[in-house]
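Asker: Dropping a prediction and its sequence here:
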Amino acid sequence: MPGLLRGVARTAVVAGTATAVSNRVSRRQAGRWAQQEEQQAYQQQAYQQQQAYQQPPQQPAPAAPPAADDMTQKIDQLKQLADLKAQGVLTDEEFEAQKRRLLG
């Protein structure tokens, strides 16, 4: 019986030691993986910041043409419509409809 007890005790010690070593290795490996992931995230962030600094600044949208130019165009078109009406190409109704569309 003492031999059997000694064998069981030895097995328990070996199993306990193996479990402790396995847990320690697992924790160490998890720590290394976490450190690698953290380092990769840091490098990715640094790369993105570098790319953001290297991109040329965006140009502002072109400004809308001044209202004076638009009004000048409308006046010119109204004059053309009046000339066409005077020549008899446009009727009074057509002239009024085009004028309303233009001034609209």
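Answerer: Okay, I see it.
Asker: From now on I want contacts and neighbour counts done on CA atoms only, so please keep to that.
Answerer: OK.
Asker: In three-state terms, label P62 for me.
Answerer: coil (DSSP: H, G, I helix; E, B strand; the rest coil).
Asker: Tell me who's in contact with it.
Answerer: By CA atoms under 8 Å, 6 or more residues apart in numbering, the contact list for P62 is empty.
Asker: second one coming, line it up with the first:
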Amino acid sequence: MPGLLRGIARTAVVAGTATAVSGRVRRRQDAKMADRDAQTEVKREQAYADQTAEAAPAPVAPAAPPPAATADRLSQLKTLGELKESGVLTEAEFEAQKAKILAG
């Protein structure tokens, strides 16, 4: 029986050593995978940031202000209205001239 116990003890030692080595290898592999995953995540975030920066719309230029001729048009329309009121222009002439002024 002592030979049997010695064999069992040796097997237990070998199995314990194998388990310890396997555990260390597993921890090392897990650490490497965690580092690789972190690097991959950083690359993914950078690619996303680059992509969204490229896809962002260009700043919109402010709309051009309306032409300064509106004051001039108003004075022309005022004069035209006065001419119509005084009887110099007929309704048809007034409408035709008004359309020309408003068309620019």
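Answerer: On my side now, so go ahead. Since the structure is predicted, the reported quantities are computational estimates derived from the model, not experimental observations.
Asker: For the longest helix along the second structure, give me the average deviation versus the first structure.
Answerer: When the second structure is parsed with DSSP state H, its longest helix is helix 2-55. After superposition onto the first structure, the mean distance of helix 2-55 of the second structure to its aligned counterpart is 1.1 Å, using mean CA distance after the TM-score superposition for the first structure.
Asker: most centrally placed residue in the second structure?
Answerer: Residue closest to the average C-alpha location in the second structure (CA atoms, centre = their mean): T52, at 4.5 Å.
Asker: And that residue, how far from P66 of the second structure?
Answerer: 35 Å (CA to CA, to the nearest Å).
Asker: E91 of the second structure now?
Answerer: 29 Å.
Asker: Next: E82 of the second structure.
Answerer: Distance from E82 of the second structure to P66 of the second structure, by CA to CA: 26 Å.
Asker: D50 of the second structure now?
Answerer: Distance from D50 of the second structure to P66 of the second structure, by CA to CA: 38 Å.
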